[in-house]
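A.B. asks: with the input below, show me the fold.
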Amino acid sequence: MSMESSSATIPRPEYPRPQWVRPDWINLNGQWQFEIDHGKSGKERGYHNSDRDLSGSITVPFCPESRLSGVEYKDFMAAVWYKRDFSVPKTWTNDRILLHFGAVDYETEVWVNGVSVGTHRGGYSPFSFDITSNVQTGVNTIIVYAEDDVRSGLQPRGKQSGRFYSNGCDYTRTTGIWQTVWLEHVPKAYLADMKLVSDPDNACVHLDLKVEGDAAGARLSAAALFDGKSVGEASVLVSGSSVKLTLPLSEIHLWEVGNGRLYDLKLSLYKQDLVTDSVSSYFGLRTVRLDGMAVRINERSVFQRLVLDQGFYPDGVYTAPSDEDLRKDIEISMGLGFNGARLHEKMFEPRFLYWADQLGYLVWGEHANWGLDITSPVGLSQFLPEWIEGMERDFNHPAIIGWCPFNETWDHNGSRQNNDVLRIVYEVTKRIDPTRPVIDTSGNYHVVTDIFDIHDYDQNPETFRAKYEPMKMGGEVYNTFPDRQQYGGQPYFVSEYGGIWWNPDQKDDKSWGYGDRPTSEEAFLERYEGLTSTLLDHPMMFGFCYTQLYDIEQEVNGLYTYDRQPKFDPEIIRRINSRKAAIED
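C.D. replies: From the prediction side, this is the model:
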């Protein structure tokens, strides 16, 4: 029985976790009671008590700063409260009930029927609570409290503005709930998580699963299908909370750029020949390997034509108005000749990664490190747990072809970054995922990294090209901060360039882009082609990343406007981006 409502009144009604699907769930998006708590005094005033109403209302999962929330309060909010009632089917009451949050910014506490069921720190990673013992027959009440302080230096804020107004390359803030809230029905012993490593060379995938509850003596079965046809089965006996098995495949269909060939995966837990739990998932077969200056995907040198995507929306801020909007952004990018994106200063929604998997779109996973002071080990304690949660959430997506935990780790208040923070995060990332390359910090200042990237917003194609010419003859590699980072022979690319300011409304003095504004559309396209061709033609560049896909508020250097309208003929941009690169096989 699927509890997903067909009502059009529920925003973002689609299943929020497409790689781990069960049929019994209830979407809790929609109208909640809401109140801003500027003094963080709500607990003293009893806001967590179920019998107290809040003064306002909000549409979840949209943040209160957004128009879609119905609140649209743009000033700083020290804390916010949410409240709503829910009921559960009688068929659920003999099993377990999990309460899931896709993301809440930043420090969260949750009560069910007046009892605190747990806390979570981190504005981008998911969390859940087992609320079985807290649920009663009839009406139940959820209360959510979230504190948020982007100016503290103690939390990753990404591109959320630390000033009252959105300014420069910082934009409208997000406070509180900004991804789907939902209930899930699971048995007393259930499949809790999975880590999947594809192995096309050996015609199999390796599964590492976690089981919650007492499942000793049960049998775990895994079945793979491609286009509805059975292509592999395996099963093992469950003897503890960790279960490992290898699933052989009779057919090999590689996941490739522009062709997201995906297998369906069915996982079942059996006891005495009865299915006690079942999960639907999917996977893609592909490999990623560094080879000299090339990054090989399925052993082919694929030039990464990336674009910077920051995941902002005019009406929803951090939250896409619909699932179709997530897919549309990828289709816009691919229509311009890009084959992937840096998901910039934000952990994107799982539904975005689902569409990237489906469409064969390369993405780099990144955290929202801006705003976090990493000049001392305190920064590590604030960063690493959430980064691990994000990696664990996203590990199985074939579209993710690399990790980049930090971006432009500038010094803080005159103090240098603590290099050990970057080193430890890099090493932990490699331990969790040895299958993908890791960039320690995009742009600066590299400490230990698999790939050496730089950011270069030079607007003159001639001087831009001249910087990289010596590399072709084995000469000096262009390094933006030679006093702070040293090149060690790694694969190399320019992971931010362009950012060309194009705003036909010259009277708008609030807007900005990089460098001088071109005087005409023709001048823009000439500059775009000159910069981009430099990187495509360079035999030591494995890719590029153009800034950016669409405008965001006052930053008007997108190829599309903020409301996703093309500024130029997409076919012209596509022609420039799509031609064969020097490093490609």
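
A.B. asks: only C-alpha atoms for contact and neighbour calcs from this point on.
C.D. replies: OK.

A.B. asks: off-centre distance for stretch 126-137?
C.D. replies: On the basis of C-alpha atoms, centre = their mean, to the nearest Å, stretch 126-137 sits 26 Å off its chain's mean C-alpha point.

A.B. asks: measure that stretch end to end?
C.D. replies: 27 Å (C-alpha to C-alpha, to the nearest Å).

A.B. asks: which residues touch that stretch?
C.D. replies: The contact list for stretch 126-137, computed with C-alpha atoms under 8 Å, 6 or more residues apart in numbering, reads 87-88, 90, 93, 95-103, 112-113, 115, 117-118, 120, 389-390, 393.

A.B. asks: one more pass at 6 Å, please.
C.D. replies: Residues outside stretch 126-137 that contact it (C-alpha atoms under 6 Å, 6 or more residues apart in numbering) are Arg96, Ile97, Leu98, Leu99, His100, Phe101, Gly102, Ala103.

A.B. asks: how about it: buried residues?
C.D. replies: Pro126, Phe127, Ser128, Asp130, Ile131, Thr132, Asn134, Val135 (16 or more other C-alpha atoms under 10 Å).

A.B. asks: in strands, which of those fall?
C.D. replies: Assigned to strands by DSSP state E, the following of these qualify: Phe127, Ser128, Asp130.

A.B. asks: what is the nearest of those residues to Asn339?
C.D. replies: Using C-alpha to C-alpha, Phe127 comes nearest to Asn339 of these, at 31.2 Å.

A.B. asks: quick one, helices of the stretch 451-585 of the chain?
C.D. replies: Along the stretch 451-585 of the chain, the segments classed as helices by DSSP state H, counting those that start in this stretch run 461-472, 521-536, 570-578.

A.B. asks: tell me which of those sits most buried.
C.D. replies: helix 521-536 (a mean of 18; mean count of other C-alpha atoms under 10 Å).

A.B. asks: tell me what that helix is packed against?
C.D. replies: Here helix 521-536 touches helix 461-472, going by 3 or more C-alpha pairs under 6 Å, 6 or more residues apart in numbering; DSSP states H and E.

A.B. asks: I would like the residues contacting the helix it packs on, please.
C.D. replies: Applying C-alpha under 6 Å, 6+ apart, the external contacts of helix 461-472 come out as Asp458, Glu476, Val477, Gly530, Leu531, Thr534.

A.B. asks: repeat that for 10 Å
C.D. replies: 456-458, 475-479, 497-498, 526-535, 538-541 (C-alpha atoms under 10 Å, 6 or more residues apart in numbering).

A.B. asks: what is the orientation angle of it with helix 521-536?
C.D. replies: On the basis of axes from the mean of the first three to the mean of the last three C-alpha atoms, to 10 degrees, helix 461-472 is oriented at 10 degrees to helix 521-536.

A.B. asks: now show me the structure for the sequence below, then we'll compare the two:
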Amino acid sequence: MITPLRLCLVFLVSSLSVWADTAISSLLSRPTTSLDGLWSIVVDPYDNGFYNYRYTPFDATGKLTGGYGQDLPHDNKSGLIEYNFDTAPKIQVPGDWNSQDEKLYLYEGSVWYRRTFDAPAVADGERVFLHFGAANYRADVYLNGAKLGMHIGGFTPFDFEVTGKLQPTGNSLVVRVNNNRHLEAVPTVNTDWWNYGGITRSVQLVTVPAVFVRDYALALARGEGDVLRMAVDVEAPEGGAALPETVTVAIPELGVRENLTVDADGHAKGEVTLRRLVRWTPEIPRLYEVRIEAGDDVVTERMGFRTIETAGTDILLNGESVFFRGICMHEENPFRGGRAWSEDDARLMLGWAKELGCNFVRLAHYPHNVNMARIADEMGLMLWEEIPVYWTIQWENPDTLANARAQLADLIVRDRNRASVMVWSVANETPLSEPRMQFLGTLVKDARALDPTRLVSAAMEVHRDPEHPEMRIVNDPFGELTDLVSFNQYVGWYDGLPENCDRVKWRVDYQKPVFISEWGGGAKAGYHADALTRWSEEFQADIYRRGIPMLESIPQLRGMSPWILVDFRSPRRPLADIQDGWNRKGLISDRGERKQAFAILQAYYQRKAQAEIDAQAGSGVKAPATATTPQK
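C.D. replies: I've put the predicted structure just below:
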């Protein structure tokens, strides 16, 4: 049985010929069989394992007629097979190939992965799904010599049902991963981050009952007190077991146990008023155990409940004004030098944000791994999540739009139950045009349809007034569609010297909350000079020292996320002895060193936090206690 939501997502991806199932969000909270570890790899720059010598795919007819996906054995001494996974080198999954093999550091193209495994024990009627957290950028997946399908998009999860396709022992899973950049892709060919290739997130086998909970969404309704709205999707196999009549949503700590009626499409919905609820906040990140039961299937996870909305030029968390004390972050572990993916990675980087005094993190410029939002739930950090509609996209290409819509849908379905996620962002620094407005407008509509409980925005650009050199104008018509007027600005770095911050004036043509989604400048850690010497810590510190009061002059200012927490790799940054392939705008170096600007922003955020406490005390509102450890 396919639910209406799933139909919507299948429609979005079908125009891309993306054959993988839309990712099942409920798989993330279930016991799994991990396929992480060492995988054999064959590097294939000419794609000989995918195309024949006429450059026709080996699966063009629907049946695999050759290629590395067959994983043929070398059991005939006269045979001619020009690949061998058994004798091939191995690399770690999850992980990118660039940081694991020096020869692959700059490589873009195809790499074939192979892992053998025995099937998990499965009871009669149970179903098995093969789940990928992500693979950058296109993944073609083969099981026991037959193609399961393909997925496009480097940062979103995907699944294949493999029920009845597994052998008891000796299963061969082969994945071709290709990270070539394409003009029509999302992101397109030109970005300011490293194009890490590979199976960059976990691979798992997940066993579920024949009838199981596929998806669910629980959120407080805005303006309705502590009313929790619930939606659950249940899936049954075609021609198999029947759907249950009801599903049960239980929150034992709050005394909730609600039975929801399941309709013919497998969808159930309802609402309940929560008594004694402690709402999630950064100061008290309260999480509750939630159980969802459908027949023999039980899903459990810990969730927090809160509201986020805007009122005029203010942002309201649980009805109270909040200032987003933020920082931007890439999904990269600087010490290991590769794509981040683990809980330890998330705790390291989010811990640095907490040390800085942040209550908010912008996860740029693509969907980060699932651990980031889950750990942010525990640590009390609010999040901005976005898809890689970045710089100049093919706005009039319907396949490009379908790609962006699919990535947005997969991100929202995966993370819409995370209390920490406050903002869905649909773009970064995109040029003005009518086709762009149509493209982004469609994404905004999708975001609000899939999740009406959060804010929607994008990182827009600033424009100059030609008649007034000191004036910077924010008048992007896309601001009419967003909840926040968010924009990137680099006064003092790309726009004059730091002293320019003292003269610049701002005109924001919207009476909405203003969020500065990027600002700052670069410095090489340990390089010291006067404040006019670019790349010195003193130059970067001067930008922060002058930039904060400049931005504070914007009346609608309700938050910021300077660029960026940590230096990160970028092929656009080749300056020898300074950049060396790293974007140096981090407040922390790639070796974990705090630059001078770190302390300046930290002191500002400490003042903002204290001012909020003082304001609450002056208004008679009881200031929330600060949790010394995450509330569970």
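
A.B. asks: care to give me the TM-score?
C.D. replies: Scored against TM-score structural alignment, normalised by the length of the first structure, the superposed chains reach a TM-score of 0.82; 526 aligned residues with a C-alpha RMSD of 3.0 Å.

A.B. asks: on that earlier part again, JSON lines for the contacts of stretch 126-137 of the first structure, including neighbour count, secondary structure and distance to Cys404 of the first structure?
C.D. replies: Output for the contacts of stretch 126-137 of the first structure, formatted as JSON lines (neighbours: other C-alpha atoms under 10 Å; DSSP: H, G, I helix; E, B strand; the rest coil; distance: C-alpha to C-alpha, whole Å):
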{"residue": "Arg96", "neighbour count": "18", "secondary structure": "strand", "distance to Cys404 of the first structure": "36"}
{"residue": "Ile97", "neighbour count": "23", "secondary structure": "strand", "distance to Cys404 of the first structure": "35"}
{"residue": "Leu98", "neighbour count": "15", "secondary structure": "strand", "distance to Cys404 of the first structure": "31"}
{"residue": "Leu99", "neighbour count": "22", "secondary structure": "strand", "distance to Cys404 of the first structure": "30"}
{"residue": "His100", "neighbour count": "19", "secondary structure": "strand", "distance to Cys404 of the first structure": "26"}
{"residue": "Phe101", "neighbour count": "20", "secondary structure": "strand", "distance to Cys404 of the first structure": "24"}
{"residue": "Gly102", "neighbour count": "21", "secondary structure": "coil", "distance to Cys404 of the first structure": "21"}
{"residue": "Ala103", "neighbour count": "23", "secondary structure": "coil", "distance to Cys404 of the first structure": "20"}
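
A.B. asks: can I get those in JSON lines with distance to Val80 of the first structure?
C.D. replies: Shown next, in JSON lines, are the contacts of stretch 126-137 of the first structure (distance: C-alpha to C-alpha, whole Å):
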{"residue": "Arg96", "distance to Val80 of the first structure": "29"}
{"residue": "Ile97", "distance to Val80 of the first structure": "25"}
{"residue": "Leu98", "distance to Val80 of the first structure": "23"}
{"residue": "Leu99", "distance to Val80 of the first structure": "19"}
{"residue": "His100", "distance to Val80 of the first structure": "18"}
{"residue": "Phe101", "distance to Val80 of the first structure": "16"}
{"residue": "Gly102", "distance to Val80 of the first structure": "17"}
{"residue": "Ala103", "distance to Val80 of the first structure": "14"}
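
A.B. asks: between the residues you listed, which is nearest Ala78 of the first structure?
C.D. replies: Among the contacts of stretch 126-137 of the first structure, and counting by C-alpha to C-alpha, the member closest to Ala78 of the first structure is Ala103, at 17.4 Å.

A.B. asks: go through the ones in strands among the buried residues of stretch 126-137 of the first structure and say which is closest to Glu427 of the first structure.
C.D. replies: Using C-alpha to C-alpha, Phe127 is the member of these that sits closest to Glu427 of the first structure, with 24.2 Å.

A.B. asks: quick one: map that closest one onto the second structure.
C.D. replies: The alignment partner of Phe127 of the first structure in the second structure, by TM-score structural alignment, is Phe158.

A.B. asks: so who does the closest residue to Ala404 of the second structure other than its chain neighbours touch?
C.D. replies: In this structure, Ala404 of the second structure finds its nearest non-sequential neighbour in Val186, 6.3 Å apart by C-alpha to C-alpha, 6 or more residues apart in numbering. Each residue near Val186 of the second structure by C-alpha under 10 Å, 6+ apart is listed here: 137, 152-154, 366, 387-390, 392-394, 400-404, 407.

A.B. asks: just these: which are in strands?
C.D. replies: Ile152.

A.B. asks: and the contacts of Val186 of the second structure, which of them are in helices?
C.D. replies: Taking DSSP state H, the ones among the contacts of Val186 of the second structure that sit in helices are Thr400, Leu401, Ala402, Asn403, Ala404, Gln407.

A.B. asks: just checking, what residue in the first structure corresponds to Thr482 of the second structure?
C.D. replies: Per TM-score structural alignment, Thr482 of the second structure is aligned with Thr449.

A.B. asks: and its match, how far is that from Pro377 of the first structure?
C.D. replies: 19 Å.

A.B. asks: tell me which stretches of the stretch 51-200 of the first structure form strands.
C.D. replies: For the stretch 51-200 of the first structure, strands defined by DSSP state E, counting those that start in this stretch occupy the ranges 56-60, 79-86, 96-101, 104-105, 107-112, 115-121, 127-130, 140-147, 176-177, 181-186, 190-199.

A.B. asks: in the second structure, what range does the first one match?
C.D. replies: Alignment note (TM-score structural alignment): strand 56-60 of the first structure is matched to residues 89-93 of the second structure.

A.B. asks: who touches that stretch?
C.D. replies: 35-43, 97, 100-101, 113-115, 198-203.

A.B. asks: selection in ChimeraX covering whichever of the residues you listed are buried, please.
C.D. replies: Buried members of the contacts of stretch 89-93 of the second structure, defined by 16+ other C-alpha under 10 Å, are picked up in ChimeraX with:
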select :35,36,39,40,41,42,43,97,100,113,114,115,198,199,200,201,202,203
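
A.B. asks: quick revisit: for Gln358 of the first structure, which of the strands of the stretch 51-200 of the first structure is the nearest?
C.D. replies: Across those, closest to Gln358 of the first structure is strand 190-199 (C-alpha to C-alpha), at 16.3 Å.
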